[in-house]
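Peer 1: Return a 3D structure for these sequence lines:
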Amino acid sequence: MNVKIFLRLCFLTFALIISLASCQLNSNNQSGVDIVVASKGFTEQDILSELLAQQIETTTNLKVERRRFTSALVTHNALIAGKIDAYVEYTGTAFTSILKQKVINDPKVVYDKLKQAYAQQFNLEVMKPLGFENTFAMIIRGADAKRYNIQTLSQAAEYTPQWRGGFGYEFVEREDGFPGLAKTYDFRFAKPPRLMDLGLIYRALLQKQVDMINGNSTDGQIARLGLVVLKDDKQYFPPYEAAPIVRQATLKKYPEVKKAIAQLSGKITADEMRQLNYLVEGELQDIKDVVREFRKSKGLALPKDNISNS
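Peer 2: Here you go, the predicted structure:
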């Protein structure tokens, strides 16, 4: 083939690819989506993401898209990059993992410092908490807690040489995760902790593949499976209040979003969050239905028929 013809074909092919990409971009822009809310990729986050989405859709004329990520850092980066507009974060996670600050145990101090830093560094608005805290929970089987008469993490330290831990990837790497916890309580497991997907971690504990796991204090499985949360008697973990975080640019463009989300402040207790998690994980109810019923119980407006399923 003639070199000039070959180069011309390459150029045309490249132009066609660019054209298609441009059409796709224009199609996305014309899809009518105004706001994108995100989840960090586990049940509670999916519920909270849907809660934000329904709240915005029912109190404004904006169309909302849902997206799902896999961790706090990935979701945070998507937020500051403008790929999403809002998600619910836990104050302790943002303070220690994102801002890399040392643990502070006063919830109000953490919130105030976080709100100021996020505004100055990232142009993000940290809104008032939803009303519950979801702290890390170190969990063992109920039978083991009874057998060894263990109620606290300090008491558990005596038995860790006989146990194996099973922890999520993020928990092992975080500043407020396993490394600091092990140092604080002098945990010395027989083997290195087993790194696990959070979706499998409870099953591994029940099947005795591991003896201690990290979960969340609002997990629906805890009571349902007869498990025990060990008390953080040295107050290692910082406060983890659930708070919506929104791009300031989004609030400036759509002021009604701030008013909509503000109506959720203080609306969810820890027991209610635990029950919502259970309805989805234990009874396999659809998240949209669970959120719709919860909002109804709180006297909030019901979703419109045109909710985006993106």
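Peer 1: all contacts plus neighbour counts: C-alpha atoms, from now on.
Peer 2: Fine.
Peer 1: can you give me the helices for the stretch 151-300 of the chain?
Peer 2: Taking DSSP state H, counting those that start in this stretch to define them, one finds helices in the stretch 151-300 of the chain at 153-156, 169-173, 178-185, 201-206, 221-224, 248-253, 255-262, 270-281, 287-297.
Peer 1: before we go on, could you also do this sequence so I can check it against the first one:
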Amino acid sequence: MLDIKLKTFLEVANTMNFTKASKNLHITQPAVSNHIHLLEKDYQCKLFDYHHKKLSLTKEGQFLQKRVRTLVNDELILKEQLRMGLPTTEHLKIGLTKTIGGFIAMKPLSHYLKEHHYENATISIKNTATLLNELREGTIHLALIEGHFDNQEFDSLVYSMEKFVCVAHKDHQFSKPVKKLEDLLDETIILREDGSGTRALLVNELFKNNLQLEDFKKRIVINAMHPLIQLVEDDLGISFMYQSAIKEELRRGDLQVIPLENFEMSHNFTFVWLASSIFSEHYQEIAQDITNDC
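Peer 2: Now for the predicted structure:
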């Protein structure tokens, strides 16, 4: 069972408020302060800073928060296994991003599930930011994502490397000859929602070229890949996405890839799970088995 001082620390780190933490834990505020003081004494470092009436985690506090989250989630899994009397391999809670789940990895995952006969398997299809939070909260065990992640907080295994391209309808009429990113600014751009790994990659690449989404004449935001691709097929605008997500549309000639002199990139699809988990070896085996079948 997790030490009460660590539970107190995690609650303060989550709420950034000693009073709220004491209410949530049903203990007094002096007890909360004492728990934090004892931890800082044990670890010989400050865990929190208080500046301009605002509480924040120190670097050491941020590191401890990540590790304690892992401990909490490992304990939840252990409790579940002991309560159900089942080994680890009977349960799988995995997350996939919408692009990966919709176009890339469902066949390898289906094959893996057929081979391993889980009694309880849960598949969560969300954007990258939501999946990372589900890992932190213990809702899922591992996730396959395309967005960026903190490699100090998560262990990882690369699934594949995919081309990230600009796409348009085969007969799309551009307002001017297109050679570079900035030649697209008069176009309507169709993109994913905040929190999407696909959107984050695009924003980052635009930033490298001193551009931003607001520079485009019009923007359409949608939170799913299938409808997004349909909008591009209906010639409502251009978009940026993984080439593997539209391989059939490209094969049929419905869509075209727009080559750009200052935009050529590939990005990894990556399995991630909480760093230093006691189940890390098991999660890596699952990730490797699915990767071997891709």
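Peer 1: just to revisit the earlier point, residue 84 of the first structure: which of the helices of the stretch 151-300 of the first structure is closest?
Peer 2: helix 248-253 (9.7 Å; Cα to Cα).
Peer 1: what does the closest one rub up against?
Peer 2: Outside of helix 248-253 of the first structure, the residues within contact range by Cα atoms under 8 Å, 6 or more residues apart in numbering are 85, 123, 124, 125, 257, 258.
Peer 1: Burial check on residue 213 of the first structure, number of neighbours?
Peer 2: Residues near residue 213 of the first structure, counting by other Cα atoms under 10 Å, number 24.
Peer 1: before we move on, what about residue 290 of the first structure?
Peer 2: Residue 290 of the first structure has 18 neighbours, counted by other Cα under 10 Å.
Peer 1: One more: residue 15 of the first structure?
Peer 2: By other Cα under 10 Å, 12 other residues sit near residue 15 of the first structure.
Peer 1: Return the distance of it relative to residue 86 of the first structure.
Peer 2: From residue 15 of the first structure across to residue 86 of the first structure, the span is 35 Å (Cα to Cα, to the nearest Å).
Peer 1: what's the answer for residue 139 of the first structure, then?
Peer 2: 31 Å.
Peer 1: who has more neighbours, the two?
Peer 2: Set residue 139 of the first structure next to residue 86 and count neighbours by other Cα under 10 Å: residue 86 wins out with 29 against 24.
Peer 1: leaving aside the residues next to it on the chain, what's closest to the equivalent of the more buried one over in the second structure?
Peer 2: Matched by TM-score structural alignment, residue 86 of the first structure corresponds to residue 142 in the second structure. Leaving aside its chain neighbours, residue 142 of the second structure sits nearest to residue 273 (4.7 Å; criterion: Cα to Cα, 6 or more residues apart in numbering).
Peer 1: which residues does the one you found contact?
Peer 2: By Cα under 8 Å, 6+ apart, residue 273 of the second structure lies in contact with 135, 141, 142, 143, 154, 155, 156, 280, 283.
Peer 1: same thing but 10 Å
Peer 2: Residue 273 of the second structure is in contact with 70, 94, 132, 135-136, 140-144, 151, 153-157, 279-280, 283-284, 287, counting by Cα atoms under 10 Å, 6 or more residues apart in numbering.
Peer 1: Could you tell me which of these count as buried?
Peer 2: Neighbour counting with 16 or more other Cα atoms under 10 Å marks 70, 94, 132, 135-136, 140-144, 153-157, 279-280, 283-284, 287 as buried within those.
Peer 1: now, which of these lie within strands?
Peer 2: Counting by DSSP state E, the part of those found in strands is 94, 142, 143, 144, 154, 155, 156, 157.
Peer 1: quick one: the last one and residue 281 touch, right?
Peer 2: No - counting by Cα atoms under 10 Å, residue 281 is not a contact partner of residue 157 of the second structure; they are 11.4 Å apart.
Peer 1: Between those two, which contacts overlap?
Peer 2: Counting by Cα under 10 Å, 6+ apart, the residues touching both residue 157 of the second structure and residue 281 are residue 287.
Peer 1: and for stretch 278-291 of the first structure, what span of the second structure is it aligned with?
Peer 2: Alignment note (TM-score structural alignment): stretch 278-291 of the first structure is unmatched in the second structure.
Peer 1: Endpoint to endpoint, that stretch covers what distance?
Peer 2: From its first residue to its last, stretch 278-291 of the first structure covers 13 Å (Cα to Cα).
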